[in-house]
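Asks: Okay, sequence plus prediction incoming.
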Amino acid sequence: MIPFINTVFLEILLLIVCYLGDTLLQHPVVKQQFVVALTDSLTHGIVGGISWAIVCDLKFKKQECLECILCLVLAMLVDTDHFLSARSFSLKAALSLPARPPFHATTLVILVDITLVIVAAILKSQNLILGAMIFTTAWVSHHVRDGHRRGLWFYPFGETAAIPKPLYLGIILAFPLLMKILHLFFDKQRLKDKTIILSGAQLV
């Protein structure tokens, strides 16, 4: 599929998934806590997976598919902090916390990213840079979806107001495109480094 058409298709699919996921959460049929939690978690995961498919311009190569799956899993893992904070596997306890659990602090995403980039620069590790990009795509998509209902939490500074739906959807659609630009730059840099290494090997 032509890259532009592929991106447009995935952006539309991303919008549909967000709309369906949000609509289902408000539907009278979805009342049981388990169903609500599962629906929300799956929506987070699918949004993360599709977001990375946009970033890497998915052509269904093995590496790309694995990256999409990793992004999907990371987007869903954010909610594990409910159980960690509750110190219980009880869904009721996990959903009845007095405050937001730690993985929902957007400042944590920023700190993890800064740490990964610094370590990647020291170790000259392209894999860490790629990992940071996948992590960011996954967790930002989760935080923005949650932010539509509760705002973003910038610990220790406080929370923003709930993100209006048009803005929330706009960020969800725009963020993978921003990451796509960074990913293209990353690919060019990786190709450049590989060329330098091969040229050096030939000279030897």
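Replies: That came in fine, so what should we check first?
Asks: use CA for all of it now, contacts and neighbours both
Replies: Noted.
Asks: Sketch out the helices for the chain, chain order is fine.
Replies: 3-26, 33-55, 62-77, 80-86, 91-94, 106-123, 126-150, 165-203 (DSSP state H).
Asks: Pull the distance from the last one to the chain's centre.
Replies: Same thing as helix 165-203. 16 Å (Cα atoms, centre = their mean, to the nearest Å).
Asks: show me the contacts for the residue nearest the centre of the chain.
Replies: Ranked by distance to the mean C-alpha position of the chain (Cα atoms, centre = their mean), the top residue is Ala138 at 1.2 Å. Applying Cα atoms under 8 Å, 6 or more residues apart in numbering, we find Ala138 in contact with 45, 48-49, 51-52, 71-72, 74-75.
Asks: Kindly write the PyMOL command that selects the buried subset of these.
Replies: In PyMOL, the members of those classed as buried (16 or more other Cα atoms under 10 Å) are selected with the following command:
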select buried, resi 45+48+49+51+52+71+72+74+75
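Asks: And the contacts of Ala138, which is closest to Lys192?
Replies: Comparing the contacts of Ala138 against Lys192 with Cα to Cα places Trp52 closest, at 23.1 Å.
Asks: which one is the closest one nearest to, not counting chain neighbours?
Replies: Cys68 (5.6 Å; Cα to Cα, 6 or more residues apart in numbering).
Asks: Against Leu203, how distant is Pro3?
Replies: Applying Cα to Cα, to the nearest Å, the value for Pro3 to Leu203 is 37 Å.
Asks: again, but for Leu13
Replies: 49 Å.
Asks: Pick out whichever of those two has more residues nearby.
Replies: Leu13 (15 against 6; other Cα atoms under 10 Å).
Asks: what about the closest residue to that one other than its chain neighbours, neighbour count?
Replies: Of all residues not flanking Leu13 in the chain, Ile50 sits nearest, at 7.9 Å (Cα to Cα, 6+ apart). Residues near Ile50, counting by other Cα under 10 Å, number 23.
Asks: for comparison:
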Amino acid sequence: MSPMLLLLLKHALMLLICIAGDKLQLVVQKPHLLRAVIDNASHALIGLIASEIVVHHYKDHLGRSQMYGLIATGCVLSSVIDLDHFIEAKSFHLEDATSLSRRPFLHNSSIFMALLGSIVVAVSLPQHLLASLWLSVTFVAFFTHQLRDAIRRGFWFRAPYLDYSTAPVIYWVYLVLTQLCPHALIQLLSMQVRKGRMVPVTGDHDVKYKPLDVV
């Protein structure tokens, strides 16, 4: 199978999960536990595929265990973000966790903005691609999770002197941004890879560039 076809299949699967997960939540109202499982599984699978797209692009720079660790982190973190509902509620009961009067702390959209800023800083350090990838899969987890929630509640930005919620995100915008997210990160990280591949030519003061491989 060609790399392009494989990539298209990943995007098609991610789109299917987005739509199917949302439709199932509308159909399945009870039991509440099943509805919560559908929602959480959708978050996890979206985070898994989006993280895999980013990590796969840089597979030549990573060992097998690093690749699996990064992809697993994107998947698991996309899911466990919802544990903040139980922490905020100070209860293990699903009803308490889903009936909070305010959004829990890990749903603060300032988190993914801070992660994005950290990635931009990390990209300026050519020898630290792995650190940038760890930040990237963490960003994927928070951004895709909060973006999906934002179709119902909008984004919530909480910081000193700031407590602001946006209008709900239009559904097709959510679908498009979910698909674009991993590729935006790939383009950002590609600047770091190009810097890291600049090596001095022996006996010359010029710089040799090795072009970025296209996957």
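Replies: Thanks, I have the structure now. Remember, predicted model here, so these are calculated numbers, not experimental data.
Asks: care to give me the TM-score?
Replies: Once superposed, the chains reach a TM-score of 0.83 (TM-score structural alignment, normalised by the length of the first structure), with 193 aligned residues with a Cα RMSD of 2.6 Å.
Asks: Columns distance to Lys188 of the first structure on top of the contacts of Ala138 of the first structure, output as CSV?
Replies: Formatted as CSV, those follow (distance: Cα to Cα, whole Å):
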residue, distance to Lys188 of the first structure
Gly45, 28
Gly48, 24
Gly49, 23
Ser51, 21
Trp52, 18
Cys71, 22
Leu72, 25
Leu74, 26
Ala75, 27
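Asks: Quick check: of the contacts of Ala138 of the first structure, which lies closest to Phe154 of the first structure?
Replies: Among the contacts of Ala138 of the first structure, and counting by Cα to Cα, the member closest to Phe154 of the first structure is Ala75, at 18.4 Å.
Asks: wait, doesn't the closest one sit right on His143?
Replies: No: judged on Cα atoms under 8 Å, Ala75 of the first structure makes no contact with His143 at a distance of 9.1 Å.
Asks: Need the nearest residue in space to Leu125 of the second structure, chain neighbours excluded.
Replies: Gln192 (6.9 Å).
Asks: What's the separation between that neighbour and Asp84 of the second structure?
Replies: From Gln192 of the second structure to Asp84 of the second structure the distance is 33 Å (Cα to Cα).
Asks: Those two: which has the busier surroundings?
Replies: Gln192 (20 against 16).
Asks: isn't the more buried one right up against Val121?
Replies: No: look at Gln192 of the second structure against Val121 with Cα under 8 Å: they stay out of range, at 10.3 Å.
Asks: Find the residues that touch each one of these two.
Replies: Counting by Cα under 8 Å, 6+ apart, nothing touches both Gln192 of the second structure and Val121.
Asks: one step back: quick one: the helices of the first structure as a markdown table, columns for distance to Gly158 of the first structure too.
Replies: Shown next, in a markdown table, are the helices of the first structure (distance: least, Cα to Cα, whole Å):
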| stretch | distance to Gly158 of the first structure |
| --- | --- |
| helix 3-26 | 25 |
| helix 33-55 | 23 |
| helix 62-77 | 23 |
| helix 80-86 | 19 |
| helix 91-94 | 22 |
| helix 106-123 | 10 |
| helix 126-150 | 12 |
| helix 165-203 | 19 |
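Asks: Minimum distance to Glu159 of the first structure: which of those helices has it?
Replies: helix 126-150 (8.4 Å).
Asks: The closest one vs the second structure, average distance?
Replies: Helix 126-150 of the first structure differs from its equivalent in the second structure by a mean of 1.1 Å after superposition (mean Cα distance after the TM-score superposition for the first structure).
Asks: what about the residue nearest to Trp52 of the first structure, how many neighbours?
Replies: 26.
Asks: what lines up against it once you look at the second structure?
Replies: Aligning on TM-score structural alignment places Cys68 of the first structure opposite Ile71 in the second structure.
Asks: Now for its match: which residues touch it?
Replies: Contacts of Ile71 of the second structure (Cα under 8 Å, 6+ apart): 48, 51-52, 55, 137.
Asks: Likewise for Glu88 of the second structure?
Replies: By Cα under 8 Å, 6+ apart, the neighbours of Glu88 of the second structure are 97, 100, 104-105.
Asks: could you measure the aligned residue in the first structure for it against Met76 of the first structure, distance?
Replies: Aligning on TM-score structural alignment places Glu88 of the second structure opposite Ser85 in the first structure. Plainly put, Ser85 of the first structure is 16 Å away from Met76 of the first structure if you go by Cα to Cα.
Asks: now swap in Met179 of the first structure and tell me
Replies: For Met179 of the first structure, the distance to Met76 of the first structure - Cα to Cα - is 19 Å.
Asks: Ile46 of the first structure now?
Replies: If you go by Cα to Cα, the gap between Ile46 of the first structure and Met76 of the first structure works out to 9 Å.
Asks: If you drop the residues flanking it in sequence, what lies closest to Ile186 of the second structure?
Replies: Ile186 of the second structure sits nearest to Val54 (Cα to Cα, 6+ apart), 6.0 Å away.
Asks: Can you give me the neighbour number for that neighbour?
Replies: Val54 of the second structure: 24 neighbours (other Cα under 10 Å).
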